[in-house]
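1. Sequence first, then the predicted structure:
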Amino acid sequence: MILRVIVGAAGQLGAAITTASARAGDRTLAVDPLITEAPPGIEVLRAGVGSPSFADALDAALAGATRGELILAGGRVPPLVRVPDATSHHVEAALADIVATFQALSVFAESVKSAAIGGSMLLISTVGARRPHRYMAGYDAARAGMESLARSFALAYAPHGITTRVLAVGPVAESATSRADGDLTDALVRLVPLGRYPRLDEVANAAITVASAALDCANGHTITLDGGLTVQLRPVDIERAPA
């Protein structure tokens, strides 16, 4: 039996991943202090990853499991602020996200190690960790820090059968961020070679797949889901055609 733990399950993406996990038929533990209603068939833990109840709940839930999978879908999207306008508070918020990520990975990895069953840890990041947004320096820095942590944990825990990887996601069709693009939406979508943004259900299903044992050999690596947006040197609108 797989136990899949979704941290940040109250967010839009976290909720979608939780639903996809339940549909896959695996035991699912949704972790988020902001969860107000338990979805059918989902176990809910309204606790922070730094609380003793998180560790206790993991130890209890892993009893009888044959594999443990953590999907970290949390993280706050800060206000859009230019670098010249940013303050130390934006940096502190970014560091707080990295600390929470470290706590979640540490507790989960040690619980799975103690249970001696193996498993995986998947961090949901953004393409902004490597191709920065113009107005989200704190957010991009936090995600870059998460990716660095993932690589460190990949080295430390793979000998115990616990692998770690990252899913870097581009703009998502149904997200609040893409809806805020307004009349720029069509022009922005044209920058994506696929011709559209990934859908929320595609990202959720991809997260379940990337966290699975089938991708354990991708230990320490980042997999990108953006329709090809960050692959190109220039968008087609300004690319010089061959003579």
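-> Thanks, I have the structure now. Numbering: from 1, shown residues only.
2. from here on, contacts and neighbour counts on C-alpha atoms
-> Noted.
3. Tell me the spacing between L105 and S111.
-> 10 Å (Cα to Cα, to the nearest Å).
4. do the same with A57
-> Separation of A57 from S111 (Cα to Cα): 10 Å.
5. Which of those two has more residues huddled nearby?
-> Comparing A57 with S111 by other Cα atoms under 10 Å, the one with more neighbours is S111, at 22 against 14.
6. in which helix or strand would I find the more buried one?
-> Assessed by DSSP states H and E, S111 sits inside helix 88-115.
7. what helices or strands is that helix leaning on?
-> Applying 3 or more Cα pairs under 8 Å, 6 or more residues apart in numbering; DSSP states H and E, we find helix 88-115 packed against helix 52-62, strand 67-72, helix 137-157, strand 162-169.
8. Which of those sits closest to A30?
-> Comparing those by their distance to A30 (Cα to Cα), the top pick is strand 67-72, with 10.0 Å.
9. The structure to be compared is supplied as follows:
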Amino acid sequence: AAVRPAPEGLGDAEAAALTIAYQTAWFALHRKARIRPGEHLLVHAAAGGVGTAAVQLGVAAGARVIGVVGSPAKAAVATAAGAHHVLVRDDDLAARVKELTGGAGADVVVDPVGGASFEQSTRCIAFEGRIVVVGFASGDVPPVRANHALVKNYDVLGLHWALYQQRRPDLVDAAHDALTRLVAEGASRPVVADEVPFEDAPAAVQRLAGGTTTGRLVVHVAG
């Protein structure tokens, strides 16, 4: 039920990297946040799999994209994905986002990191902004302060994409069609950092856990 045609123009590894990361980014931006052209989009882990997808789809939606990466070495990946500005995560992140947005803050935040990144987002979210929580790569699940959301008038939205696959596969089909069109237009293309043989899959998982990878690692299963 979850099998769909691979978009023409993508290699096998790119097509394998399309589904979960790009579906997550699509639902975060369009189903949850209802992003609009001209809005400021803040993407945490912007050099990762979901992050590069969110950057590309944000640009395609007409947003002004600010990517956040964990180290200077990853900045070029976020820039290549289309981010208009790239920041290296530090304690001054909220202030720098406010500066880049003329003091208004980010209208939409896509956060696959959690922890301190979520806290920084609440400090630089715009009036009627939307923070979409898609994961906790930091290992730290942050508390959501309802009083803070009330006073600043922002929304915190959770996204569990796999639940759409179970309950609303029609929406997943529609998102896949939209992503296929973006690939055909050259507006979106998965970032594949490396392909590894099946026997090296455990080591690849450890590389992901170490936080040094960018884009997607694709496990090649010989058949």
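-> Good, I have the coordinates. Given the structure is predicted, the values throughout are model-derived calculations rather than measurements.
10. Superposing both, give me the TM-score.
-> The TM-score (TM-score structural alignment, normalised by the length of the second structure) is 0.48; 136 aligned residues with a Cα RMSD of 3.8 Å.
11. Give me the secondary structure label for V109 of the second structure.
-> Secondary structure for V109 of the second structure, judged by DSSP: H, G, I helix; E, B strand; the rest coil, is strand.
12. again with V65 of the second structure
-> At V65 of the second structure the chain is in strand, as set by three-state DSSP.
13. right, and it touches A54 too?
-> No - in this structure, V65 of the second structure is not within contact of A54 by Cα atoms under 8 Å, at 9.2 Å.
14. Can you check which residues contact both of these two?
-> Shared contacts of V65 of the second structure and A54 (Cα atoms under 8 Å, 6 or more residues apart in numbering): V43.
15. more neighbours, these two?
-> Legend: neighbour count by other Cα under 10 Å for V65 of the second structure and A54, higher for A54 (36 against 29).
16. isn't there a helix covering the more buried one?
-> Yes - counting by three-state DSSP, one finds A54 of the second structure located in a helix.
17. doesn't L41 make contact with it?
-> No - the pair A54 of the second structure / L41 is not scored as a contact, 9.1 Å apart, by Cα under 8 Å.
18. So for those two, which residues contact both of them?
-> Common neighbours of A54 of the second structure and L41 are listed as V110 (criterion: Cα under 8 Å, 6+ apart).
19. Tell me how far the nearest residue to A16 of the first structure once chain neighbours are set aside lies from S21 of the first structure.
-> Distances taken as Cα to Cα, 6 or more residues apart in numbering place A204 nearest to A16 of the first structure, at 5.7 Å, with adjacent residues excluded. Applying Cα to Cα, the value for A204 of the first structure to S21 of the first structure is 9 Å.
20. who are the neighbours in contact with the closest residue to Q165 of the second structure other than its chain neighbours?
-> In this structure, Q165 of the second structure finds its nearest non-sequential neighbour in V172, 6.4 Å apart by Cα to Cα, 6+ apart. By Cα under 8 Å, 6+ apart, the contact list for V172 of the second structure reads 23, 164-165.
21. Including neighbour count, could those go into a markdown table?
-> Below are the contacts of V172 of the second structure laid out as a markdown table (neighbours: other Cα atoms under 10 Å):
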| residue | neighbour count |
| --- | --- |
| Q23 | 22 |
| Y164 | 14 |
| Q165 | 15 |
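22. which among those gets closest to K98 of the second structure?
-> Of all the contacts of V172 of the second structure, K98 of the second structure sits closest to Q23, with 28.7 Å by Cα to Cα.
23. for that closest one, what are its contacts?
-> 161, 172, 175-176.
24. Which of those residues fall within helices?
-> The helices, defined by DSSP state H, take in 161, 172, 175-176 from the contacts of Q23 of the second structure.
25. now, which of the residues you listed sits nearest G58 of the second structure?
-> Among these, A175 lies closest to G58 of the second structure (Cα to Cα), at 14.3 Å.
26. Thought T24 was touching that closest one, still the case?
-> No - using Cα under 8 Å, A175 of the second structure is not in contact with T24; the gap is 9.8 Å.
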